[in-house]
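1. 3D, please:
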Amino acid sequence: MSTVSTPSSSASSSPRSSPPRTPPNMHQNSIDPEAKWLVQKFGGTSVGKFAVKIAEDIVSNYIDDHKVAIVCSARSGSTKALGTTNLLLRSASEALRQKKPPMTTSGSVTPVSKGLFGAGGRTNGSSDPSQSPPLSRSSRSSSPTQNQFNGFTPLQDNETIPEFHVTVDLIRQQHVEAARDCVSDLDILRELEDELERDCEWLRNFLYAAKIIDEISPRSRDNIIGLGEKMSCKVMTAILRDRGVDAEYVSLEDIVPPYDSDVDTEKALPQDFYDTLALALGERIQECGSRVPVVTGFFGPVPGSLLRQVGRGYTDLCSALLAVGLQAAELQIWKEVDGIFTADPRKVPTARVISTISPEEAAELTYYGSEVVHPFTMEQAIRKSIPIRIKNVENPRGKGTVIHPNTEDDISSAASVSYPVPEPLTLKSLHDFALATEASQRKRLPTAVTIKEDIIVLNIASNRKSVSHGFLAGIFQTLDKFGVVVDLISTSEVHISMAIGDNLPKKVFDRLVRDLRQSGSVDYHKDMAILSLVGKEMRHMVGIAGRMFTTLAQGDVNIEMISQGASEINISCVIQSRDSVKALNLIHQSCLQIKPEGARGRVGPWLF
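-> Purely as a prediction, here's the structure:
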């Protein structure tokens, strides 16, 4: 199996090594020259809970007819705080809070041999995973050579264990337990455990180095969180091979092409950078031949830091760029839901899965509270006409929701349908025209309704008799100073209302209000929510805004603020959070015309 070495996650780096010969009867990607690539991205929860199901029921069923590449996020834990990425970030913070450890130049590294993941395995003479080191660090001190790493002697008998050691041990424990639960082949399991052990010891070394210099740079932080995807992909590779799939672990830490050293890292990277990266990703995966590549979502050093430029959604972006580089037939993003719904099914019992949706609609839903796909990530695939399909790991046979490339004839042709009045005018012709118009209007319905909670409404009124032209400029300068993102805005010459997220610390928010009062009087309302009605065909549906606000009024839902989206596919208003569930159900039933089973006529009293 051809592999990529992982120099930043092992004690000694090595070039790409020649893999062991593929065992006979291993299940491989389709060798049909006409077979198209599919890129399947699995989130942390899916990898953490359903790794075996992914191997047996998803990947195995696709590779006969397609060439499949898998992208994995870092494994999630039982709670958000125990997710691998959060634990890695926590360990980095803990390292900077501890006393510096002593150093020694003596010490050695245990010899390694090349193996499944290209980085080698410990030659400790044991082939039985049941004899592998216990999970607690305190019981792994019998061999001096196993406790001395790259010249560091981490602990002495009279030293207190640094706080980050506990966190690293927790990361190790989670991955080793997952391996033992899912992998039955003892040779594969032993090699995987050795590899996970080396990864965690690399992390300890890295954190010790950070303690010594008392600093973790943005690039170093990227490398720390990138370890989560590497460990996740190694576990998934082992699980696939254990079940007869010829999988190959692929690390992308050295895939980023050279870039101009004078690039302004404070600005967003140009599209050319991502286009070049996509080509490099595609070329690397093609090297896997018929093996199924298991690809780290982390793709190495990026100008200005991966976290700063992309954020924690870089795994989704990586999968989209990979789909572009491979000219894939489809990008599949696997979650724990059946697709994109007309409303949050946890709050709206009558919510339905949307079969097809436009990129603009998906972007609006993402921004206003629904977890779909980040618009920038989506753009990378859509601009190359690659559909994105949202599917459910627990329901692999479901069709999911397709985000279709934005062409003139996608989603619905209702907007282009015209019903001219036939000549000459007769009673029958007018009746036929009315029926056709009604049928057309039925097609032009909103796509979904969503809610974004934890919102604050800021109202600012100018305190000057003669309004200065700098009124709005001063407000936006203040918002920029505090890094505040405005979700909705409504303005007049002397008054401005804004909806912002309630995510600022109290002291920072108080300073924001104080600075805004230099421009005028300020009042604010907390515990608010943004209700958004989204639909590409709404621009052609007369009266939809009136229906929305009338429905809310009949339901005794007070509207604090109204905003029409510039895209013409979104109508939003701000309501009180306590009314959010009721408002969602009201609008879902009235404007999307999806009623409870057996319900007829107008909105029923069950909502009130």
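2. C-alpha only now, for contacts and for neighbours.
-> Fine.
3. Would you agree residue 228 falls within a strand?
-> No: using DSSP: H, G, I helix; E, B strand; the rest coil, the assignment for residue 228 is helix, not a strand.
4. what about it, neighbour count?
-> Look at residue 228: counted by other Cα atoms under 10 Å, it has 28 neighbours.
5. now do residue 210
-> 18.
6. swap in residue 384?
-> 14.
7. Following up with a second sequence; could you model it the same way so I can compare the two?
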Amino acid sequence: MKVLKFGGSSVANSENIKKVLAIVSAASKETKIAVIVSAFGKTTDNLLAGANNALQDIDIAKQQIETIKKLHFEIINELIQTNTLEVYEKVNSLFNRLLSIYEGIFLLQELSDKTLAKVSSFGEKLSSFIIANAAKELFDTTHQESNKLIITDSNYLNAQVDFGKTNRNITDFFNTNSHQVIVLGGFISSNEKDEITTLGRGGSDYSAAIFAAALNADELQIWTDVSGMFTANPTIVKQAFAIKEISYEEAMELSHFGAKVLYPPTIQPALRKEIPIRIKNTFEPENSGTLISNNPQKNGAVKGISHIENISLITLEGGGMVGIPGFSKRLFETLSQQKINVIFITQASSEYSICVGIYENDAAKAKQFLDETFSIEIERKKIKPIHVENDLAIIAVVGESMKNHQGLSGQMFSALGKNNVNIRAIAQGSSEKNISAVINKKDAKKALNTLHEQFFEEKIKQLNLFVTGVGNVGERFLAQLHQQKNHLKEHLKLNIRIIGISNSKKMIFDKNGISLSNWKNELENGEPTSLQMFFEKVKEINFRNSVFIDNTANEQVAAMYAAYLRESIGVVTCNKIACASSLENYKNLKSISRKYNAPFLFETNVGAGLPIIDTLKNLVNSGDKIHKIQAVLSGSLNFVFNNFDEKTTFQSVVKQAQKEGYTEPDPKIDLSGVDVARKILILARESGYSLELEDIENQSFLPKESLETTDNQSFFDSLLKFENQFQEIYQKATSKNCRLKYVAEFVDEKANVGLQEIPANHPFYNLEGSDNIVLFFTDRYAKNPLLIKGAGAGADVTASGIFADVIRIGNN
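-> Down below sits the predicted model:
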């Protein structure tokens, strides 16, 4: 004997019902079958809405009856060819009775629980009768109304089952019934007076479990529109997958915390008889689904992650509670009297406070009555007034084997902390089947995805990037990421997605990831942007492992870093302005990064893609001390002076450098030495020294007039004007067999930058193209400095440096 239950989505229309009949037909060839069906689609909701409308306007209620009737008659027309008239008459009779009830509601202006139960019962009465008659044309079937078998008390909307009488009724009926398939409606029952009652939320599942237990069924199958219980809600966590096997206790924990394919009371009757429950998909019947049993196959410590939203946290606290018995009793007694369900409980070991989680719509009532209960203690200031926190959610990690695995709670809270998910309260039973935490509701999606990645996707880490600036560097960065996407996934186990892109005018976002083959067209049609709007959108999306990428040289963008870091959003930047700003701001950004566990990486601030800052950090962190730094840090200036001679003009070489992407958009930043000064300042600070930009001595070779120009055209005009001066500088160096290099030096806690004549025996002499070179003199590298040399400018190498920082975050 098997019991098969089909939910509302499985019987929403005639096409779906045909699938149900095919499943039942196949199952009935092996054993006798009891089929429990829900109402068609949203019929129960529509019936109750009609009853409420009947209080105000009977005509609206009548219209709703006609809408419901139309659906049922359409299904009859499409499914039943024989005995149609008898089916029509029965269904029409039920709708006439429903109309009489609505008219009674309108006339009496009264809608009691008893009447609501009667109204809501019509959905299952209709669906089970129609489906049974459709089945009769295909295989041996009969129909029975479940309210004639399931006996309850008189709590009309959430009735308690009298299992003694119910089990006798069910066994007597099935023992005397020879049909292969019996179709029954779920959800509905009756009291001793034969008045209709209902089994409450999840009542059809509960009905199925009642029948399965009474009949000692071989298996209870719950057919729905998903292929089992998932590791997390698949509409929120796209990577969630169906759990093959799970224990009764694990299933109860997950269903209690919001896994909607199954309701907790459903499991109880089957659990007592140890009847296996299988969750199956009506639309993918070949899928094995999830098997719930007493001895599931062990597969991982954590079986699933679930959550409940719209939770309020009620806190009772005060020094007057310590050592005084009875406070907990009075708290729970008051909530019980008001029929307020407690979902979550935690108490400080000092007895100073008790926190309970309840549904948000009960919070105001709970506070009112608890303040009354403890009014004397509150008035005497022994305890504080009841404190209520709203807009919360409970997230739960569930697994029966968790108690045998150390460190799971540590992994859970560490992962949440890294993503700035604030924990308001924690509960863990001594059985260790469940670790629950109360968090802000807005963080629920991020928390679910974070924990799912932690416990189920450890091989693949997802990074969500938000990119500002898609000029030379930004465009190359996106191209490199597009090219390497599969490589990163296969070899580094990183799934890197671009969720947002902005330039100075437009921005676009896609929570599923922006196509890197079409982002330019999408951005052209994007919405207007601002730095603040982009930041607010990143916050609103609230993804785990989020990283803000700054490919600009913009001061206003740099000023936003602290805001991102405070949201635990990592920052990767080639923009030197932030790290070369005031020492206070530099230290503040570092501090915020540590406090909020948000990476702040800026390798490309010095040397583009060269590992200069990373090497320096490793030296300092390993205990080495930096005494002196000598460097050529401007790829653009090195390119300029390597290509400038008596056959060229200084202006033409600078224009070429700008064209090839070696300079900033404003080339004066490079040629004035400001850019190099910022770089040596950053290296000095990363070495542990406290310097400001004004402490760097800048020996500029540019004429004052050139430095004071306000636009690029004026700047280039001034370079042409002073061509003779630049040629003199070149000739002077050449006459000494020297080459011109713009050198940055840090020694004795002081720094300077300027153009120098480099002799042939110096390491800088043969530095070609746009290459950079850095010499670190340290305790360990005292005589022969540590040397780093390579391409130090250009969009491609800068983009690769940004890319490398992103990978560092992914590998952390």
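8. Quick TM-score on the pair, please.
-> The TM-score (TM-score structural alignment, normalised by the length of the first structure) is 0.68; 462 aligned residues with a Cα RMSD of 3.3 Å.
9. what ranges do the strands span in the stretch 301-450 of the first structure?
-> 330-335, 356-357, 388-392, 401-403, 448-462 (DSSP state E, counting those that start in this stretch).
10. So which of those strands is nearest residue 179 of the first structure?
-> Nearest of the strands of the stretch 301-450 of the first structure to residue 179 of the first structure, taken as Cα to Cα: strand 330-335 at 21.4 Å.
11. quick one on the thing from earlier: among the strands of the stretch 301-450 of the first structure, which comes closest to residue 274 of the first structure?
-> Using Cα to Cα as the measure, strand 330-335 is the one of the strands of the stretch 301-450 of the first structure that comes nearest residue 274 of the first structure, at 16.8 Å.
12. Now do the same contact list for the alignment partner in the second structure of residue 391 of the first structure.
-> Residue correspondence to the second structure (TM-score structural alignment): residue 391 of the first structure is matched to residue 280. By Cα atoms under 8 Å, 6 or more residues apart in numbering, the residues touching residue 280 of the second structure are 221-228, 287-290.
13. what would the strands of the stretch 301-450 of the first structure look like in TSV with distance to residue 575 of the first structure?
-> Compiled in TSV, these are given as follows (distance: least, Cα to Cα, whole Å):
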stretch	distance to residue 575 of the first structure
strand 330-335	30
strand 356-357	26
strand 388-392	30
strand 401-403	29
strand 448-462	9
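14. what about the helices in the stretch 51-200 of the first structure?
-> 51-53, 60-62, 84-95, 144-147, 163-182, 186-213 (DSSP state H, counting those that start in this stretch).
15. Dump those helices into a markdown table; add distance to residue 294 of the first structure as well.
-> Shown next, in a markdown table, are the helices of the stretch 51-200 of the first structure (distance: least, Cα to Cα, whole Å):
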| stretch | distance to residue 294 of the first structure |
| --- | --- |
| helix 51-53 | 13 |
| helix 60-62 | 13 |
| helix 84-95 | 18 |
| helix 144-147 | 29 |
| helix 163-182 | 16 |
| helix 186-213 | 15 |
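16. Tell me which of the ones you listed sits nearest to residue 461 of the first structure.
-> helix 84-95 (41.8 Å).
17. how big is the angle separating the closest one from helix 186-213?
-> Here helix 84-95 of the first structure points in a direction 40 degrees away from that of helix 186-213 (axes from the mean of the first three to the mean of the last three Cα atoms, to 10 degrees).
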